[in-house]
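Chemist: model the structure of this input:
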Amino acid sequence: MNTFRTDGADGAGRPEMVDWDLAVRIGGRLAGDGPSVGRDEVSAIVDELRAGAARSTGLVREFTGLVAADADADAGAGAPVLVVDRASWVQANADAFATLLGPVVDKLTEKKAPSGLAAAVGSRITGAEVGGVLGFLGSKVLGQFDPFHEPAGRLLLVAPNIVHVEREIDADPHDFRLWVCLHEETHRVQFTAVPWMREHMFTQIQRFAETMEPGSLLEDGLSRVLDGLKNARSGGSLLDMVGTPEQKALLDGLTGVMSLLEGHADVVMDGVGPTVIPSVAKIRARFNERRKGVGVLDRLLRRVLGLDAKMAQYRDGAVFVRSVIDKAGMSGFNVVWEQAEHLPSRAEITDPDAWMARVLRT
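Modeler: Predicted structure coming up:
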């Protein structure tokens, strides 16, 4: 069997509270290699995905009116496009988590430095937990823009997962690959055209992480996952376990931003798709059905990990974007990118008129 060993992903520092090496090993094993593909076909798929991403840049910019803040961004110098296998995606996301949590871990260890045994046991427990999550997601994610990779982010396209899904839904491979590229390239365009978004999200995520107590990263880690499993059976997720008003407020803000970014990408896909992808209607219908999950375990894990909420972000965010564009035009909608204060709250995502009254004064 040939797998997609392509561009790879580099490493990052390893905070002691999480055994990142263990997380990567477990995540890589659980994710697996993906579908069997011939050597020549691997090379052709990788080339096609890179070309699809490059082609999508102009299509997305023309449709959205967003222009790169950095003249080099369109050429990929600022935020490169990488075609990766599942193991490389796992490594890249472990690196991203380590980057996000590094300063937080430093602060927590200053408050309550764990003993040698507690640190060793705790880091392996959390490493195994993170590895399990990354392993599950590593076999599902089609692409991802990582805004926190230095110097200006990077776009990852997970080739084996794209091939797996195009076969599963019986899509035209060339149409499906370009369709995926349109969505993921929209995220790259968002961040290269709105450079302050990266720092804003980094700050918000770190502020949320700083509200977590040391115990939640060490002694209580496994029990929280088990509680999440129990909660999921009654319709909840790990996100429902957020308790303090500060945590809820920060999570609401992050949810609003993520809903905006994901919904905007879906609108771009559906707006550009019919002009360049002949079978886009068939792809959208079959892909939406697939998003519901394919089995009992898959649906349970999606609920535990908050992926049902992720699907709601696509849906609600797209409704928000379409509503604003219908009433204010693309230029009116693009006011959302001017400053952080213009970003919609979680409540405004489901009430576009409230956002327009606050930001556009309409």
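Chemist: only C-alpha atoms for contact and neighbour calcs from this point on.
Modeler: Fine.
Chemist: contacting residues around Met258?
Modeler: Met258 sits next to Gln313 when contact means C-alpha atoms under 8 Å, 6 or more residues apart in numbering.
Chemist: can you tell me the element it falls in?
Modeler: Take DSSP states H and E as the rule and Met258 turns out to sit in helix 245-276.
Chemist: next, the buried residues of that helix.
Modeler: 247-248, 250-251, 253-270, 272-273 (16 or more other C-alpha atoms under 10 Å).
Chemist: Val81 reaches Arg50, doesn't it?
Modeler: Yes - at 7.1 Å, Val81 counts as touching Arg50 under the criterion of C-alpha atoms under 8 Å.
Chemist: between the two, who's got more neighbours?
Modeler: Val81 (23 against 18; other C-alpha atoms under 10 Å).
Chemist: strands of the stretch 151-300 of the chain, start to end?
Modeler: 154-158 (DSSP state E, counting those that start in this stretch).
Chemist: which residue ranges of it form helices?
Modeler: Assigned by DSSP state H, counting those that start in this stretch, the helices in the stretch 151-300 of the chain fall at 159-168, 173-193, 196-210, 214-217, 221-233, 245-276, 280-290, 296-304.
Chemist: tell me which of those sits most buried.
Modeler: Comparing the helices of the stretch 151-300 of the chain on average neighbours per residue, with mean count of other C-alpha atoms under 10 Å, the densest one is helix 173-193 at a mean of 24.
Chemist: any idea how far that helix is from the chain center?
Modeler: Remark: helix 173-193 is offset 13 Å from the chain centroid, using C-alpha atoms, centre = their mean, to the nearest Å.
Chemist: tell me the helices and strands packed up against it.
Modeler: helix 39-64, strand 143-146, strand 154-158, helix 159-168, helix 245-276, helix 280-290 (3 or more C-alpha pairs under 8 Å, 6 or more residues apart in numbering; DSSP states H and E).
Chemist: also this sequence, please, to line up against the first:
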Amino acid sequence: MRSVGRVPHVTDLSQPSPSPTAERGLPVDWQLASRTAGRLMQPGPDATREEAAELVRRLRSDAAVAEGHVREVTGLGHGLPLLPADVVDRKAWAAAAVSGMAALTAGAELPEVSRVTRSVTARTAGLQVGGVVAYLGGRVLGQYDPFGGPDGEGRLLLVAPNVHAARTALDVPSADFGLWVCLHEATHRLQFTAVPWLRTYFADEVSKFLSIAQGDRGAVLDRLPEVLRSLRESGGDSLAIVELLQGPEQREVLDRLLALTTLLEGHADHVMDAVGPDVVPTVATIRNRFTARRRGGGLVDRLLRALLGVEAKVRQYAVGSAFTRHVVLAAGMEGFNRVWESPETLPTRAELAAPGDWLRRIHDL
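Modeler: Next comes the predicted model:
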């Protein structure tokens, strides 16, 4: 038997290379984080070489089919090139995740500290980030990383051993489950590729959040190892960094980030189910079983937990999905798509819980 954790013919992902003594970006040794995650990563479930190869082939095909359905449902992406997905093993996903984190946080401007202090902090943080990524690497089914790929313009990743393990645990048809997973990730890819301003907006908001320092200018750096240790011990679901929030400006940025992630994840959940049983015959069964044992989440969810210490609970998906469903019923998908016009048309956290308020603000309904 061969472990499906070693997927054949996957794309090599480059290691991140930011210097731990750089003046911009988090003080994290990203190369050490990537190596640590690789060493700590658990092997995938057993499968024969033939089973692993078939799963890789099917997931690549499912990704292309899924995006076609997502474009029909959402009205997004018409005319854009249909890009392939990369089917990877756990270690390859970990390398990509660390690289994406480094890229996302590269714009943060933190208080200046000595080179020695930053170097020590970077090494400690690298070990801690690696531990968190290794934990998540056994649970992530797929992700669209808007900052990944050779050119940094985005990459859709599907983690074959985790798809195999989750499908087996849920006891649902393999063909249906793989396509269902791809529908979620294809929706995320269209959110970022069909909405020109979204990628920059998200990165800027993350950088802004990380750059704001209140009180002691060294407090964020001093406490970073402690926060990351808490993240590792809690499996990535810690609210530790929220304790660093001291002023209203930080809370405003955090509210915008949480509103955006809730919208993105809820919209993707709505779409993957809206495609319906004509495409995924067992969609209702998969949804019920998956929701009952859901762990982890999409790209934005995991990055916020790993980088910011913000717990994006399963309720985030429910709130975002309910908002999407309410607005689509009231204004149609075209009316819903006004959320993508500009940052000003995004719903606030309050409006996500009260979609009628967003409809009145944007549509006068």
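Chemist: what about Arg86 of the first structure, how many residues nearby?
Modeler: Around Arg86 of the first structure there are 33 other residues, counting by other C-alpha under 10 Å.
Chemist: that one maps to what in the second structure?
Modeler: With TM-score structural alignment defining the correspondence, Arg86 of the first structure maps onto Arg90 in the second structure.
Chemist: who touches its match in this structure?
Modeler: By C-alpha under 8 Å, 6+ apart, the neighbours of Arg90 of the second structure are 5-6, 41, 43-44, 137-138, 159, 161-162.
Chemist: and the residue nearest to Gly153 of the first structure when sequence neighbours are not counted, what does it touch?
Modeler: Leaving aside its sequence neighbours, Gly153 of the first structure sits nearest to Pro147 (C-alpha to C-alpha, 6 or more residues apart in numbering; 4.1 Å). Contact analysis of Pro147 of the first structure by C-alpha under 8 Å, 6+ apart lists 153-154, 191, 198.
Chemist: can you do 7 Å?
Modeler: Residues counted as contacts of Pro147 of the first structure (C-alpha atoms under 7 Å, 6 or more residues apart in numbering) are 153-154, 198.
Chemist: and Glu351 of the second structure, by the same measure?
Modeler: 357-358.
Chemist: quick check: the helix holding Met258 of the first structure aligns to which part of the second structure?
Modeler: Using TM-score structural alignment, helix 245-276 of the first structure lines up with residues 248-279 of the second structure.
Chemist: how far does stretch 43-56 of the second structure stretch from start to finish?
Modeler: 17 Å (C-alpha to C-alpha, to the nearest Å).
Chemist: quick one: the corresponding residue of the first structure for Asp46 of the second structure and Arg124 of the first structure, what's the gap?
Modeler: Counting by TM-score structural alignment, Asp46 of the second structure corresponds to Ser36 in the first structure. Ser36 of the first structure is 32 Å from Arg124 of the first structure, where distance means C-alpha to C-alpha.
Chemist: neighbour-wise, which of those two wins?
Modeler: Arg124 (21 against 14).
Chemist: what strand or helix carries the more buried one?
Modeler: Counting by DSSP H and E, Arg124 of the first structure is found in helix 116-138.
Chemist: can you give me the buried ones in that helix?
Modeler: By neighbour count on 16+ other C-alpha under 10 Å, the buried set for helix 116-138 of the first structure is 119-138.
Chemist: any idea how far the closest residue to Ser230 of the second structure other than its chain neighbours is from Lys313 of the second structure?
Modeler: In space, and not counting its chain neighbours, Ser230 of the second structure is closest to Ser238: 6.7 Å by C-alpha to C-alpha, 6+ apart. Per C-alpha to C-alpha, Ser238 of the second structure is found 11 Å from Lys313 of the second structure.
Chemist: neighbour count winner among the two?
Modeler: Ser238 (22 against 15).
Chemist: so that one makes contact with Leu231?
Modeler: Yes - using C-alpha atoms under 7 Å, Ser238 of the second structure makes contact with Leu231 at a distance of 5.4 Å.
Chemist: common neighbours of these two, please.
Modeler: With C-alpha under 7 Å, 6+ apart as the test, Ser238 of the second structure and Leu231 both reach Gly309.
Chemist: circling back: next, the angle helix 173-193 makes with the helix holding Met258 of the first structure.
Modeler: Relative orientation of helix 245-276 of the first structure and helix 173-193, computed by axes from the mean of the first three to the mean of the last three C-alpha atoms, to 10 degrees: 130 degrees.
Chemist: how big's the offset between stretch 314-325 of the first structure and the second structure?
Modeler: Superposed on the second structure, stretch 314-325 of the first structure shows a mean distance to its aligned partners of 0.5 Å (mean C-alpha distance after the TM-score superposition for the first structure).
Chemist: just want the most central residue of the first structure.
Modeler: The first structure has Gln144 as the residue nearest its centroid, 5.3 Å off, counting by C-alpha atoms, centre = their mean.
Chemist: list the residues that contact Gly126 of the second structure.
Modeler: Gly126 of the second structure touches 28-30, 32-33, counting by C-alpha under 7 Å, 6+ apart.
Chemist: quick check: chain neighbours aside, which residue is closest to it?
Modeler: According to C-alpha to C-alpha, 6+ apart, the nearest residue to Gly126 of the second structure is Ala33 (4.3 Å).
Chemist: just the element for the counterpart of that neighbour in the first structure, please.
Modeler: The alignment partner of Ala33 of the second structure in the first structure, by TM-score structural alignment, is Ala23. Using DSSP H and E, Ala23 of the first structure maps to helix 20-31.
Chemist: which strands or helices does that helix pack on?
Modeler: Applying 3 or more C-alpha pairs under 7 Å, 6 or more residues apart in numbering; DSSP states H and E, we find helix 20-31 of the first structure packed against helix 86-111, helix 116-138.
Chemist: kindly reformat those as TSV containing distance to Val296 of the first structure.
Modeler: TSV is the format used below for these (distance: least, C-alpha to C-alpha, whole Å):
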stretch	distance to Val296 of the first structure
helix 86-111	23
helix 116-138	14
